[in-house]
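just a sequence and a predicted model for now, questions to come.
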Amino acid sequence: MTRTAEKFLALLEIVNRLRAPDGCPWDQKQTPQTFKQYLVEETHELLEAINDDDPSHICEELGDLLFQVIFLNNLYQEKNLFTLFDVIDSISAKMIRRHPHVFGNQTVESEQELHRQWQSIKSQENARKEQPRHTLGSIPKSLPALRRAQRVADRVAREGFDWPNLSGAVGKAGEEFQELREALSSGNREQIQEELGDLLFALAVVARKADIDGEEALHDATNKFTTRFLSLEKRMLDQGKRFADLTPDALLDAWQRNKTEPQSSPEND
């Protein structure tokens, strides 16, 4: 047995011990519904570690996520619904089945052909399960809204429902922005929300057409704003000022000047 296998089995025993009658009271009371929030949190912590490109942090967060997966599996295994063997066997068979160009004798000439092959195999799987093929059925509704929008736009584009070029998508976003302006003028909150949603979706389509990950782009923009805001806040505190003390024009001027000056790292102060 390899050291990795030994460590994996030891982790399984740790989870079993935590769930045992004489184990941890907190772990004993968990259910799939109560535990799923921690799975989401750990996933986001891993994503943040990857964004920071910190190998030791990534290693730690991967361990946390692995524990979450094993623990969640245990909750179902205790009910004799399935085992970890079933989980591993299922994903192994699926990956081999969906990669005939790797594990079989098929060949693919392009990424587009690879996508078509993947979707064709999924359709065959659904047919065997007697499940009707639904173009958007496999996209989780629980995804972050922007990422889900871009996934939906990408999926329907594979079916031919797409703008012929980027300018068409940009033009549609312009139309949606004008409709939002009109809704804002009306003061109708429901209409404003609907038009704002339409604009955000249209921008997700623009991101897809431009081959940009909209979720990452928004994270980058938020991080940039956060850095600039904290830098400006620190400078104002050093001068004994508050944002509320400035007029809108003075605040905008301070913001513009702060953008052109070297940025410190106030998060680390």
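Cool, got the structure. Bear in mind that the values here come from a model prediction, so they are computed numbers and not experimental data.

for the rest of this, base every contact and every neighbour count on C-alpha atoms.
OK.

and the contacts of the helix or strand harbouring residue 45?
Assigned by DSSP states H and E, residue 45 falls within helix 32-52. With C-alpha atoms under 8 Å, 6 or more residues apart in numbering as the test, helix 32-52 has contacts from 55, 57-58, 61-62, 64-65, 68-69, 72, 75.

which residue packs closest to residue 209, ignoring adjacent ones?
residue 166 (5.6 Å; C-alpha to C-alpha, 6 or more residues apart in numbering).

wouldn't that neighbour be in contact with residue 210 here?
Yes - under the criterion of C-alpha atoms under 8 Å, residue 166 makes contact with residue 210 at 6.7 Å.

what residues sit buried inside the longest helix seen in the chain?
In terms of residue count, the longest helix belonging to the chain (DSSP state H) is helix 214-238. Judged by neighbour count (16 or more other C-alpha atoms under 10 Å), helix 214-238 contains these buried residues: 214-215, 227-234.

please apply the same query to stretch 37-49.
Neighbour-count burial for stretch 37-49, counted by 16+ other C-alpha under 10 Å, picks out 39, 42-43, 45-46, 49.

and residue 115, what element?
With DSSP H and E as criterion, residue 115 is part of helix 111-128.

distance between the helix or strand following that helix and the chain's centre?
Per DSSP H and E, helix 111-128 leads on to helix 145-158 as the next helix or strand towards the C-terminus. Centroid separation for helix 145-158 versus its chain: 12 Å, with C-alpha atoms, centre = their mean, to the nearest Å.

ok, and here's another one to check against it:
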Amino acid sequence: MTKNINIQPLVDVVSELRAPNGCPWDRKQTHESLRRYFIEEVYEVMEAIDNKDVANLREELGDVLLQIVFHAQLATERGAFTMQDVIDDVTNKMIRRHPHVFPVRGGETDSLSESGNQKLDSSASEAGDTSKSVQMALTWDELKAQEHGEERKNILDGISVGLPALLRAQKLQEKAAKVGFDWTEEDPVWAKVDEEMAEFKEAIQENNQENMENEAGDVLFSLINLFRWYKISGENALIRTNTKFHRRFAHVERRVNQSGRAWGTFSLSELDAFWDEAKVQEK
């Protein structure tokens, strides 16, 4: 058992930054103004993971935690909820959604705020076999639906419109597939990509900008669907490619700068040669 984790020092720091005599920049922040920073920090975590940079991952996870604590502080100041509420809610949710691991009596858990060391052993051992088997039969999505009750009446409810477009496309497709709205073999998936690409080319020939954009979206959507068949996240794949492009182009830029020549004096074939050097170096 690891020792208890204490995030109170961070909570205290953020509270002091928001105090009347605190930092002017921190004091003027809102949930809305912090939105972009939260997104940026999450992507920096993803970059650290892709780079297998453990030290940077540790730092970036701290930055994400800071964002969480900051949002909780804003809510605390207006009496909405506290950081402890956030911790209790997500802890209880994970227990509810894993009844095969935490077969708690009646499907309910007590608040953890009274004791950070509350144990689950007793509730797990007391649960009846019948209750346990019923809980284990529930899927993750069914448990989520029970939690939200009337809020989510439709299959695709709950997929945030704030997600990156590629990630949202994949989640929409995954939810639809769970109820059978999906092909059962690969060939039609490939055929759909070809069909959408043909329609995109037709829109280009018609020189209809709006239709071109619509068809381009269909191409991307069909590619995401294809990637799902091979257990590939389109979002993760594109992040990797963006990182690779940045790294290789940085090499091209260094070679141009080392030459002492202006960019405009290089032919594309010369720049491609630098690009190929970068690819060789990676190998």
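Everything's here; your move. These numbers were taken from a predicted model, which means no experiment stands behind them.

TM value for the aligned chains?
Scored against TM-score structural alignment, normalised by the length of structure 1, the superposed chains reach a TM-score of 0.83; 253 aligned residues with a C-alpha RMSD of 2.7 Å.

mean per-residue distance, the helix or strand that contains residue 75 of structure 1 to structure 2?
Residue 75 of structure 1 belongs to helix 55-77 when assigned by DSSP H and E. Comparison of helix 55-77 of structure 1 with structure 2 after fitting gives an average deviation of 1.0 Å (mean C-alpha distance after the TM-score superposition for structure 1).

in space, what's closest to the counterpart of residue 199 of structure 1 in structure 2 - neighbours in sequence excluded?
Matched by TM-score structural alignment, residue 199 of structure 1 corresponds to residue 219 in structure 2. With sequence-adjacent residues excluded and distances taken as C-alpha to C-alpha, 6+ apart, residue 219 of structure 2 is closest to residue 196, at 5.2 Å.

tell me the residue in structure 1 aligned with that neighbour.
Aligned by TM-score structural alignment, residue 196 of structure 2 pairs with residue 176 of structure 1.

list the contacts of that match.
195, 198-199, 202.

okay if I get those as CSV plus secondary structure and distance to residue 9 of structure 1?
Converted to CSV, the contacts of residue 176 of structure 1 look like this (DSSP: H, G, I helix; E, B strand; the rest coil; distance: C-alpha to C-alpha, whole Å):
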residue, secondary structure, distance to residue 9 of structure 1
195, helix, 53
198, helix, 50
199, helix, 50
202, helix, 48
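
and of those residues, the nearest to residue 142 of structure 1?
Taking C-alpha to C-alpha as the measure, residue 142 of structure 1 sits nearest to residue 198 out of these, at 18.9 Å.

show me what contacts that closest one?
The neighbourhood of residue 198 of structure 1, defined by C-alpha under 8 Å, 6+ apart, consists of residue 176.

what's the spacing between it and residue 175 of structure 1?
Separation of residue 198 of structure 1 from residue 175 of structure 1 (C-alpha to C-alpha, to the nearest Å): 10 Å.

try residue 50 of structure 1
Counting by C-alpha to C-alpha - residue 50 of structure 1 and residue 175 of structure 1 are separated by 37 Å.

do residue 74 of structure 1 as well
51 Å.

off-centre distance for stretch 202-209 of structure 1?
Computed by C-alpha atoms, centre = their mean, the chain-centroid distance of stretch 202-209 of structure 1 equals 16 Å.

and that stretch, which residues are buried?
Buried-residue list, stretch 202-209 of structure 1, by 16+ other C-alpha under 10 Å: 202-209.

repeat that for stretch 157-173 of structure 2.
Neighbour counts over stretch 157-173 of structure 2 (16+ other C-alpha under 10 Å) mark 166, 168-173 as buried.

count the residues that sit near residue 153 of structure 2.
For residue 153 of structure 2, the count of nearby residues is 11 (other C-alpha atoms under 10 Å).

what does it align to in structure 1?
Here residue 153 of structure 2 is matched to residue 133 in structure 1, going by TM-score structural alignment.

test my guess that that match contacts residue 127.
Yes - assessed by C-alpha under 8 Å, residue 133 of structure 1 is found in contact with residue 127 at 7.4 Å.

just the element for the match of residue 196 of structure 2, please.
helix 166-186.

any idea whether residue 263 of structure 1 is helix, strand or coil?
Look at residue 263 of structure 1: counting by DSSP: H, G, I helix; E, B strand; the rest coil, its state is coil.

could you measure from it over to residue 153 of structure 1?
37 Å.

same check on residue 15 of structure 1?
Counting by C-alpha to C-alpha, the gap from residue 15 of structure 1 to residue 153 of structure 1 is 40 Å.

whichever helix or strand residue 220 of structure 2 is part of: how far from the chain's middle?
According to DSSP H and E, residue 220 of structure 2 maps onto helix 209-229. Centroid separation for helix 209-229 of structure 2 versus its chain: 21 Å, with C-alpha atoms, centre = their mean.

any idea which element residue 240 of structure 1 lies in?
Following DSSP H and E, one finds residue 240 of structure 1 outside all helices and strands.

check contacts around it.
Taking C-alpha under 8 Å, 6+ apart, one finds nothing in contact with residue 240 of structure 1.

could you do the one 3 residues further on as well?
With contact set as C-alpha under 8 Å, 6+ apart, residue 243 of structure 1 has these partners: 236, 251.

do that again at 6 Å, thanks
Contacts for residue 243 of structure 1 (C-alpha atoms under 6 Å, 6 or more residues apart in numbering) come out as none.

for residue 135 of structure 1, give its distance to residue 123 of structure 1.
Residue 135 of structure 1 is 10 Å from residue 123 of structure 1, where distance means C-alpha to C-alpha.

cool, residue 146 of structure 1 as well?
26 Å.

go on, residue 36 of structure 1?
Between residue 36 of structure 1 and residue 123 of structure 1 the distance is 29 Å, computed by C-alpha to C-alpha.

give me the element the residue nearest to residue 71 of structure 1 when sequence neighbours are not counted is part of.
Nearest non-adjacent residue to residue 71 of structure 1, counting by C-alpha to C-alpha, 6+ apart: residue 15, 6.2 Å away. Taking DSSP H and E as the definition, one finds residue 15 of structure 1 inside helix 3-19.

which parts of that helix count as buried, going by neighbours?
Those would be 11-12, 15-16, 18-19, for helix 3-19 of structure 1 by 16+ other C-alpha under 10 Å.

and that helix with helix 55-77, angle?
60 degrees (axes from the mean of the first three to the mean of the last three C-alpha atoms, to 10 degrees).
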